[in-house]
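> have a look at this prediction, sequence included:
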Amino acid sequence: MSTRANPLKNNASKFAFLSMQPPPGYVAGLGRGASGFTTRSDIGPARDGGSMEEAVSDLQFKEIEPEQFQDPENETGLFAGTVYDKDDEEADKVYDMIDDRMDERRRARREAAEKKAEEAHLAANPKIQTQFSDLKRSLAGVSEEEWGALPEAGSLTGKRRKNNTRNDGKSYVVPDSVLAGARDRNEMSNSVDDEAGVATPASTGSTTDFREIGQARDKSLSLRLDQLSGTSSTAPVGAPTSKTSSTTPSSQSAAAGTSTSVDPKGYLSGLNSVQLKSDAEIGDIKKARALLESVIKTNPKHAPGWIAAGRVEEVAGRQAVARKVIAAGCENCPKSEDVWLEAARLNIPQDAKVILANAISHLPQSVKIWLKAVDLENDPKSKRRVLRKAIEYIPNSVRLWKEAVNMEDDPQDALILLARATELIPSSVELWLALARLETPDNAKKIINKARKTIPTSHEIWIAAARLQEQVGTSSADIDKLMNNGVGSLRAAGALLSREQWLKEAERVEQEGSPLTCAAIVKATVHYDVEDEDKYAVWMDDADALEERGSIETARAVIGFALKVFPERSKLWRRAAELEKQHGSRNTLTNILKTATQNCPKAEVLWLMLAKEHWLGGDVKSARQVLGDAFNANPSSEAVWLAAVKLEAENNEIKNARMLLNKARSQCGTERIWMKSAVFERQHGDRAEALKYVNEAIAKFATFDKLYMIKVGLLDNNKEIRDTFAVALKACPQSPTLWILASRFEEKMGVVIRSRALLEKARLINKNCDALWAEAVKVEERANAANQAKALLSKALQECQTSGLLWSMAIWMEPRPSRKTKSVDALRKVTDDPTIIVTVARTLWMEGKKDKARSWLSKSCQADPDNGDHWAWWYKFELQEGTPEKAQGVLESAKQAEPHHGEVWQSVVKDDRNLGKAFDALLKQTAASLS
């Protein structure tokens, strides 16, 4: 039979309180609102517990006794006689530990809350010290001069008392003496007693003779001038004074005060040069004097304080006091060279020599003091004596040795000094180089080799060696080899310069007149720290920057090295040719171009440049030979054919030119060659042959607009011209020039409506074409429709907002007072447009601002040197407002630029009547045509 646990036994152990006695007055369920019933036998003689409401009311209205919360250490009543044992102590410790633990848990939160509350309080009620904390921090950077400039803090109570005097309403009787004094104040006496002078009664009853006072003053001044008219003798500054010398700065100052030389005749006139100071300046001087007195008294060893105090007195005009102050500074700061130098400056030269002699006794190693002593000497012999004495004390001063060498007139004496200097200071590169410059070339070479071994980290010595080789006539290859060895040696010694530093050295050497050494430096160092893919761009940038700075030889060397690395780049050869054209000679230019054509035979422009240089130099035979070689290298080159034709035509070889054109049309036959053939025949009077060539060319190249333009110029029948324009506009609708020429033809024929229609149709086909809009505006202006022209120009500017041509027209349409404002608007829209720039220049010219107009005309030609109109405007300006020399300079610049564009310029150049005219005549004619 299985046994099971007794549940009653378990419940009895679990609910043991059920068997316990209830506390006195306990009523079951009383806390839940139940009211049980009791009998006398249950409660005995005790009173009834009452209901829950009565118990709560008793708790609420029970009075708190004063001794309820008394100190447990001072128990009274029930526990008054108990003993505080170990259990009580342990319980207190446990409670304290619990309190500390709870406080520790809440500490971080409490401290954060307290800090936040404190910050909020400080933000709402900031302290004065926190408000000015940033200003207090900035006081750390205040200099002594700013401290000295601070005004004194004065009391304003006196001013307030003076200004705030109140009228109490009281009145006082004025004495009769005051009224009498006011009456006799302006009274004058007309007679003076010559014998007795002006007698003034004194309190003692005696009289004062002002004449005797004046005579005594004059006599005192005369005696003073007689005393000051003597001179003092001083000891030379040859060596420092001995330690037993009794000369002190104070005694020197006293001596200076009694030995000052004054010119009696110029004394009174010298008083006129005294500058009177205002009250504010005097106040500032007094404040500065007070501050500096405090400084030198607080720290008498502070040399700048003494110097500042002396200078304040000097500014105040108290020279003697300044000398006295600086003499005291010398006594307190004998190891400060600045104080001694200031004392020497404030004194006359004779006294300054004595002061510097005393300074040398304290500071024999001061180079500045020795050099100041040298400056005070008058004759070269004395200067050399002082310098040699200084070198005895400071033998390792490079500056003293250099001064001593510069003072020597005999080169042999200078050589001896430099030889001794290099022995004493072998690390000075300057002394080695100076010695080498004075020696013969053979000895200089030995000296430089010795210097190179002594100072292996000096690049100046290697450069000097290369320059020496250049001076003696060594070839450039040897100089390049020497410079390469130098760069390798410097790299081994860890003293190699950067590429930019080497370029600066090359520029310096170029300025000193050593082009071969400059080129050697560039060849040896220009490729350092440059990646292979960046070499071309970096070297071109270097060449441009060097040319802008005027370092032409260095730029030439950079481009020459780049040509060795990239010999196949025709653009690089053109850059070299441009550099030679600007800064070189014709021979160097032709040599460059010959080498260029050998390395880049397919570059047509190089052949043409070479042929042109030969032609300009008068060597037509060589030009023909160059073009022949160009034909062999480029048999189907259009540019070479046309250049050959131009060469023959310019030299009046018309037959040869026509023959070349015939060959060109058969062998090359491009549209440009056909066009040049027609133009050539037209220029030489054969219009029928020209028209024949044009018709044949149009049949082959129907979309070449210039052929139609030439044909229109060859026709005489208006109907044929109109038909030609109709065909041309259908074949070349994208050519604005054709539309403009067709419109002008219709306008010339008197059909303005058709002219407008053509331009409107052209604008529909060619969007945003400012030339078409400009022509439409001109049509309205020629038709005397000013309002229509303005409206049309406004629409044009809306469509072509960045057109310089349209903005220029807008400026000229404005009345003269408003053109300046319109120019500003135009420059904001299109800043660097050459047309706007030349328009602004013309407006400045009209306003009479010649210098500004010249500057703006120069800017326009720099912005667009290919525009002949801009050069013509500048030339016209210089003819009218400038000088013939300036006008000729503009003409030469324009000839060098060789412009090809410009509305007036092209009309002049392409006129058949101007065929064969020189550039000067064409520019002058263009300038005369401008309006």
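That came in fine, so what should we check first?
> only C-alpha atoms from now on, for both contacts and neighbour counts.
Noted.
> state the distance from the residue positioned nearest the centre of the chain to A543.
Residue closest to the average C-alpha location in the chain (Cα atoms, centre = their mean): R549, at 17.2 Å. Counting by Cα to Cα, to the nearest Å, the gap from R549 to A543 is 10 Å.
> same check, this time on K301
58 Å.
> one more: L764?
Distance, L764 to A543, using Cα to Cα: 47 Å.
> between those two, which one's more packed in?
It is A543, of L764 and A543, that has more neighbours when counted by other Cα atoms under 10 Å, with 23 against 10.
> in the stretch 751-900 of the chain, which spans are helices?
Taking DSSP state H, counting those that start in this stretch, the helices of the stretch 751-900 of the chain run over residues 752-765, 770-782, 786-799, 804-813, 819-829, 834-846, 850-863, 868-881, 884-897.
> got the ones you listed as TSV, with distance to A623 columns?
Shown next, in TSV, are those (distance: least, Cα to Cα, whole Å):
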stretch	distance to A623
helix 752-765	45
helix 770-782	40
helix 786-799	49
helix 804-813	41
helix 819-829	46
helix 834-846	36
helix 850-863	31
helix 868-881	27
helix 884-897	20
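> which one, of the ones you listed, ends up nearest to L482?
L482 lies closest to helix 884-897 among the helices of the stretch 751-900 of the chain, at 40.1 Å (Cα to Cα).
> contacts for that closest one?
The contact list for helix 884-897, computed with Cα atoms under 8 Å, 6 or more residues apart in numbering, reads P865, D866, G868, W871, W874, Y875, K876, E878, L879, F919, D920, L923.
> another one to put next to it:
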Amino acid sequence: MAASHQANKHAFLSMAPPPNYVAGLGRGASGFTTRSDIGPARQTGPDPSSSKREEGAKDDEEGEDGQYDDRDPENETGLFVGGPYEQDDEEADRIWDAVNVKMDERRRAKREAREKAELEKLRAERPKIQAQFADLKRGLGGMTESEWESLPEAGNLTGKKRKKSEKREARETGRSYAVSDSILLGARDQNMSENALSQDQMDTEGSTSSKQGIMTSLTEIGEARNKIFSHNLDQAGTATSLGGSASTIDPKGYLTSLSSLPTQSTAEIGDIKKARSLLDSVIKTNPSHAPGWIAAARLEEVAGKMAVARKVIAQGCDHCPKSEDVWLENARLNNRDNAKVVLAQATQALKGQSVKVWLKAAELETDPQSKKRVLMKSLEFLRESVTLWKELVNLETDPAEARTLLSGAVGAIPSSEALWLALARLSPPTEAQKVLNQARKSIPTSHTIWIAALRLWEQTSEEATDATQTRLDGMMSKAVQSLNQKGAVLSRDQWMEEALRVEQEGSPMTAEAIIKATLALGVEDDEDRRIVWVQDAEAAKDKGCVATARAILTYTLRLFPDRASIWRFAIDLEKELGDSQALEALLERAVTSVPKSETLWLIYAKTKWDAGDIPAARQVLIRAFEKNLGSEEISLAAAKLEFENGEKEAARLLLERARGEVGSRRVWIKSAVFERDEGRASNALEIVDQGLLKYNDEPKLWLMKAQLVQIESVSPSREDGIRTAREALSKATRSCPTSIAVWLSASRLEEAAGLAIRARALLERARLANPRNEVIWLEAARVEDRSGSPQEYRRLLSRGLQECPSSGLLWAESIFAEPRSTRKGRSVDALKKSGDDARVLCTVAQLFWTEGKYEKARHWFDRMCKADPKWSDGYAWWYKFEMVEEHGGNEAGREAIVEMARKNEARYGEVFQAVNKSPERISGKWTMRQVIEEVASRLVLKK
């Protein structure tokens, strides 16, 4: 009992202490807790996030970048790694993970595209072995069992691998093996040289010749070769110096020619070796694969080994005797004589069934008779080859012999359209018609033969008459029916292409017949037909096929005679590409079909007028007015016709009649303008007053009144005229507050009277009535400029640009308002803000002009005309520039500018309109060139 008690005396020491036990705490000792005391008690289970953080901190501490180096006080990376991982930290990590996933999804498309591009680039630079042999692997699918059985056995590589592994093991373990004496003796004698000659090599006199007298000393052989070579060079040089025949050896340039031979770099040689090994594997693995032999031969050709290339391709012919490509490659690699032999063997191997081989054989012949003989021989094997027949016919120079050959060709190949058509072209017209009839019977589904028959009929007709066209229309209708019955149905687009082709080849009547017979195919709805046919006519016109476009429009107008737009298109076509008689006939049909179209009547009258037939134009307008009573356009056109042809009284009566029957704004304005231009200001003023009673809101009438009251003022004093005009313009601003021209006229009237203050006030009112208007802002700034206030001038321009930031008018004015040093920067801003406005481009051209950079100025003037082709002041600026000879200007350049303005119908511009409305221009005395010259003379270049 005592023993057991003694044994268990210290058993409590091996027991676990109670929780939170501190030794000596009851005796007043101060306890302490270590990490070993706590153990896992503070954490019931492992925290994966905490472990990850600790592992990350550990990895970062083990890194080489020193990011947790305490010596760097600014390094805060991983500062809180050792802290407690709470719920907030977990939520933050989750949010950041979601953000990272979202950002990764946003960049996925670009990243995948970049990775795909990099992978494709890598595959292109360093393709895999399996990609290089992909075509060969696909070719293995067509191999037969006998071909598989004939494959050579691969060598046993296990011994080689075992030797390599044994050597590697020996190096690693330090073991060595005993080598037999025979191997050592063989290695000793391998590089050994024998200095003594054997007894049978020496004769009785001790010479170095054998029994047969052949020299065996290598030194003497080399010396003899050098002597022969030197002798040949000396002989060639002597012959050249004595004026003998030219030698093939140039003794002076021999070494130079050797150095000029193409050399290959180490990389190229390595690539050739790799390719040679790969192709060698291909042709050994599959000897019947023709492309492999061709590739191997071409590789040797690239490497400069033509003999090897010929040998390889010859082997290819032996292994692939049924491949015409191999035979053709063999012929290409040989000279002409050898190539003939090769092709003869090819015809035997291919039993004469290769068209390419026969054509190549004919090509190798030098004289036409030999070529014919080869082709005739080929037709014995390939009688149905169209290509061989064509080649044989092309070699024949006699038309009769060619017809004979083609007769035999169509007999051998009756289904060939090309041969039938060729025979018809070479035959006389009567025989050609019979040939085409036979061709239609042989090939009933060929539309080409039908078209050839129509073209033959058109060409053999004595003249293009309506009867001929009717005959062609009937033949084409029959052709379409026959082809439909045989199942050879062509679409409308295909027939359209045929019509365009036939017209381009010189058969317009046949093209018209095709259009009439096939235009309605595949289009059902009337509206769709009209739109589609007009589009077809436009396409034909763009291609220059006038007959086809005319036929389409004629067919369309027959079904839609009341469409004025189609008549307009047809008239424009005749104006551009037709003749005057056809145009007048078409216009007569147009006004008869659509009598209510004022535009067609006016075009008809203008055509007669341009032709110089004034009475006929007058009759057309009379007929037009009867069909369109009260027409403003026709009434004014009639008055203009009489006025410009000197019948001014008749024009006045027509305008008076138009005021009573039509009474439109335009009629009243034209009547007043007529009286004013004739010098009858009082009559004009009376007409204006009557017009204002009906149209009080017409600004042009108010402006004319302000102009006329100054001319016809009651008092002879100038002040009374200004006062009366001021009253008229004041009423105009109240009646027409949105008319910019009225406000500008009122302002300029006050400025001309010396009242700049009133002019500014009027422009201020105009800006309130018409906000964000660039013209009003420009006029206000120019008033200050003319008044001598440059600061106020620039301030108003700046304010105007704030309200109208994209105004090219204001930007162009502001460029020259700047000092010379800042104009270029201002012009750059103007171009960006205005979007290449024509006025800004013109100002930039003027800048280069003032700097003496004339070519650049000309370039910018050209850009200006392309940006706004109808701005007339721009043409005048360019014309003014070209008037100076030191700029490189000449008469041809100025004429080109005038022609460009005339072609683009330039019609507006600040200075141009003032000149264009002058009495000289209105009376028709000035041409476009004179107007541009006058405008150019009024333009002033700023410095």
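Happy to help now that I have it. All of these numbers come straight from a predicted model, not from anything done at the bench.
> tell me how many other residues crowd A728 of structure 2.
A728 of structure 2 has 19 neighbours, counted by other Cα under 10 Å.
> to clarify, my last question referred to K52 of structure 2.
Applying other Cα under 10 Å, we find 11 residues neighbouring K52 of structure 2.
> where's it, which helix or strand?
Using DSSP states H and E, K52 of structure 2 sits within helix 48-62.
> show me what counts as buried in that helix.
Neighbour-count burial for helix 48-62 of structure 2 flags S50, R53, A57, D60 (criterion: 16 or more other Cα atoms under 10 Å).
> over to stretch 787-796 of structure 1?
A789, K790, L792, L793, S794, A796.
> and if you look at stretch 240-256 of structure 2?
For stretch 240-256 of structure 2, the buried set under the neighbour-count rule, 16+ other Cα under 10 Å, comprises T240, P251.
> nearest residue to A288 of structure 1 in space, ignoring adjacent ones along the chain?
Spatially, and ignoring its direct neighbours in sequence, A288 of structure 1 is nearest to G148 (5.4 Å; Cα to Cα, 6 or more residues apart in numbering).
> oh, that last question was meant for W370 of structure 1, not what I typed.
In this structure, W370 of structure 1 finds its nearest non-sequential neighbour in A390, 6.2 Å apart by Cα to Cα, 6+ apart.
> so which bit of structure 2 is the strand or helix carrying the one you found matched to?
With elements taken from DSSP H and E, the one containing A390 of structure 1 is helix 380-393. The aligned range for helix 380-393 of structure 1 in structure 2 is 368-381, by TM-score structural alignment.
> that stretch against structure 1, how far on average?
In the superposition with structure 1, the average deviation recorded for stretch 368-381 of structure 2 is 1.8 Å (mean Cα distance after the TM-score superposition for structure 1).
> quick one: contacts of that stretch?
Here stretch 368-381 of structure 2 makes contact (Cα under 8 Å, 6+ apart) with 352-353, 358-359, 361-363, 365, 385, 388-389, 391-392, 395.
> buried among the residues you listed? Make that a PyMOL selection.
Burial among those is assessed by 16+ other Cα under 10 Å; the matching PyMOL selection reads:
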select buried, resi 352+353+358+359+361+362+365+385+388+389+392
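> for the contacts of stretch 368-381 of structure 2, give me CSV that also has secondary structure and distance to G270 of structure 2.
Output for the contacts of stretch 368-381 of structure 2, formatted as CSV (DSSP: H, G, I helix; E, B strand; the rest coil; distance: Cα to Cα, whole Å):
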residue, secondary structure, distance to G270 of structure 2
G352, coil, 42
Q353, coil, 41
W358, helix, 39
L359, helix, 38
A361, helix, 37
A362, helix, 40
E363, helix, 38
E365, coil, 40
S385, coil, 46
L388, helix, 45
W389, helix, 49
E391, helix, 45
L392, helix, 48
L395, helix, 49
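> show me which of the contacts of stretch 368-381 of structure 2 is closest to H231 of structure 2.
Of all the contacts of stretch 368-381 of structure 2, E365 has the smallest distance to H231 of structure 2: 40.9 Å, by Cα to Cα.
> what about the closest residue in space to that closest one that isn't next to it in sequence, distance to E727 of structure 2?
For E365 of structure 2, ignoring the flanking residues on the chain, the nearest one in space by Cα to Cα, 6+ apart is K371 at 5.7 Å. For K371 of structure 2, the distance to E727 of structure 2 equals 101 Å [Cα to Cα].
> counterpart of F745 of structure 1 over in structure 2?
F745 of structure 1 maps onto L749 in structure 2, with residues paired by TM-score structural alignment.
> I'd like to know how many residues surround that match.
Counted with other Cα under 10 Å, residues neighbouring L749 of structure 2 total 21.
> CSV please, covering the contacts of stretch 368-381 of structure 2 and showing distance to I95 of structure 2.
Listed next are those as CSV, based on distance: Cα to Cα, whole Å:
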residue, distance to I95 of structure 2
G352, 80
Q353, 77
W358, 78
L359, 77
A361, 80
A362, 81
E363, 79
E365, 84
S385, 77
L388, 79
W389, 81
E391, 80
L392, 84
L395, 85
